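Student: have a look at this prediction, sequence included:
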Amino acid sequence: MSLFMSDISSSVDSGASPGLRERKRLETRRRIAEVAQGLFMARGYAATTLDDIAAAADISRRTFFSYFKSKDDIILYWRDADTAALLADLLKVSPDADPLDAVRDVMVAHIGRYTTEQMTAVDNLMRSSESLMARKQAFYAEQEVMLFDALCQVWRHPEQRARLRMVAMVSVGAMRLALQTWREQSGQRKPASRYLLEAFDILRKGL
């Protein structure tokens, strides 16, 4: 969410030098998403209506649907921006690096940007919507495909494809395991990045 993901906002809807009209459209879309995010955090996801968002963004309900199809789409907007930022960092990695180590370092650095309080707020928000929870499984599959594509752009030799697909699969799995373990903590939560490092250590040592 923009409240604590301002560093990734430029990754949303990025394109090659959009014209003035397109830039205004993207800016409006981002503004609506930021307003909605603030309402979600203040009132809760379920308690925030589309009319609330439209009023706070100073637009009509009809105009809202020109930019988003639903409240869920606003959450997905920020989720996609977060993923885009992670993949952009991965694309900067040297092809001389080991793929699994590179993904680990990028993922740990990325998740380490957020405090435990911020991570908890996002987790609570995502879990407050049954429709969003239902889409999580599909998102993990999409993330695996996108990660594999980014890996192939860095490590271009065709003979590495099988290995890179495996790296994408186990890396997403490590992230899922780390977040689940982090979520199940009792008392004061430790940083999610610590659990992610431990998950990759398990991979390196062998299952």
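Tutor: Nice, I can see it. Numbers count the residues shown, from 1 in each chain.
Student: going by C-alpha atoms from here, please, whenever you check contacts or count neighbours.
Tutor: Fine.
Student: need the next SSE after whichever strand or helix holds residue 27, C-terminal direction.
Tutor: Assessed by DSSP states H and E, residue 27 sits inside helix 20-43. Later in the chain than helix 20-43, the nearest helix or strand by DSSP H and E is helix 50-56.
Student: ok, and what's touching that following helix?
Tutor: Contacts of helix 50-56 with the rest of the structure, by C-alpha atoms under 8 Å, 6 or more residues apart in numbering, involve 32, 35, 36, 39, 60, 61, 64, 70, 71.
Student: what does stretch 86-100 give?
Tutor: With C-alpha under 8 Å, 6+ apart as the contact definition, stretch 86-100 has outside contacts at 102-103, 106-107, 110, 146-147, 150-151, 153-155, 164, 167, 171.
Student: comparison target below:
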Amino acid sequence: MHDATSKPEGLREQKRRLTFQRIADVGMKSFLAKGYQETTIDEIAAAAGISRRTFFYYFRSKDDILLAHQRRYMDALRTGIMENASAGRPLEVVHQATLGLVARIEAEAPRLLETAKLLRQSETLHARSRGNSLQLEQIAYQALCELFPTRDRDGLQLVSMIGVSPLRLSVNKWLQENGRLPLIKYLEDALAKCRTEI
């Protein structure tokens, strides 16, 4: 998504973005159908209509395909924060953004659950996935700094850490219970507890 001051996407950039997305989608489809370990880079490249060399232009490894899908949600969180600028205090802005994010991805819930299971098959992948939680906080912080340029930066850093925590808590519980309830229910519960305790 571009703002009014950003340059429009050129044809070359558009082609790269679409190729990146095609490889990521083909890879995920294969992981979910055959299993992560059983899927080879050559199979992904062939299914995406590219060479093995082109695969490595876009991704360093199979791991990066899984992590690319997580980055989409990070981008969506930033967009949500910017769209909820009128929600009030910075903490409420982040909370509304997380609710909007989860509402948007609710249709993808079965795929998200399967992706999370794939990530847990490898300790390396699982560790890198946990690092994405810190990136969520950083993305929230940067967006809040844009929305509230006169606010204390340390305060906004704290808000970003606290604001993203209910999302992390709800996702963890949703995964532990194997998606027994819709993810939005876990998040609403976590946000209610956050508002009670803080």
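Tutor: Everything's here; your move. Because the structure is a prediction, the values reported are computed rather than measured.
Student: hmm, which two among the contacts of helix 50-56 of structure 1 are most spread apart?
Tutor: 39 and 60 (16.7 Å; C-alpha to C-alpha).
Student: which one of these two is surrounded by more residues?
Tutor: Between residue 39 of structure 1 and residue 60, counting by other C-alpha atoms under 10 Å, residue 39 is the more crowded of the two (18 against 13).
Student: residue in structure 2 paired with the more buried one?
Tutor: Alignment note (TM-score structural alignment): residue 39 of structure 1 maps to residue 30 of structure 2.
Student: tell me the contacts of the corresponding residue of structure 1 for residue 52 of structure 2?
Tutor: Alignment note: residue 52 of structure 2 maps to residue 61 in structure 1; criterion TM-score structural alignment. Contacts for residue 61 of structure 1 were tallied using C-alpha under 8 Å, 6+ apart; they are 50, 51, 54.
Student: quick one: residues contacting the most far-flung residue of structure 1 relative to its centre.
Tutor: Most distant residue from the mean C-alpha position of structure 1: residue 159, 29.7 Å away (C-alpha atoms, centre = their mean). Taking C-alpha under 8 Å, 6+ apart, we find residue 159 of structure 1 in contact with no residue.
Student: quick check: it vs residue 148 of structure 1, distance?
Tutor: 14 Å (C-alpha to C-alpha, to the nearest Å).
Student: same question for residue 97 of structure 1.
Tutor: From residue 97 of structure 1 over to residue 148 of structure 1 the distance is 16 Å, taken as C-alpha to C-alpha.
Student: of these two, who's got more company?
Tutor: Comparing residue 97 of structure 1 with residue 148 by other C-alpha under 10 Å, the one with more neighbours is residue 148, at 20 against 12.
Student: which residue, other than its chain neighbours, is closest to the aligned residue in structure 2 for that one?
Tutor: Under the alignment (TM-score structural alignment), residue 148 of structure 1 pairs with residue 141 in structure 2. Beyond its immediate neighbours in the sequence, the residue positioned closest to residue 141 of structure 2 (C-alpha to C-alpha, 6 or more residues apart in numbering) is residue 160, lying 5.2 Å away.
Student: next: residue 69 of structure 2.
Tutor: Counting by C-alpha to C-alpha, 6+ apart, residue 24 is the residue found nearest to residue 69 of structure 2 once chain neighbours are left out, at 7.6 Å.
Student: before we move on, what about residue 70 of structure 1?
Tutor: Leaving aside its chain neighbours, residue 70 of structure 1 sits nearest to residue 50 (7.9 Å; criterion: C-alpha to C-alpha, 6+ apart).
Student: corresponding residue for that neighbour in structure 2?
Tutor: Per TM-score structural alignment, the equivalent position to residue 50 of structure 1 in structure 2 is residue 41.
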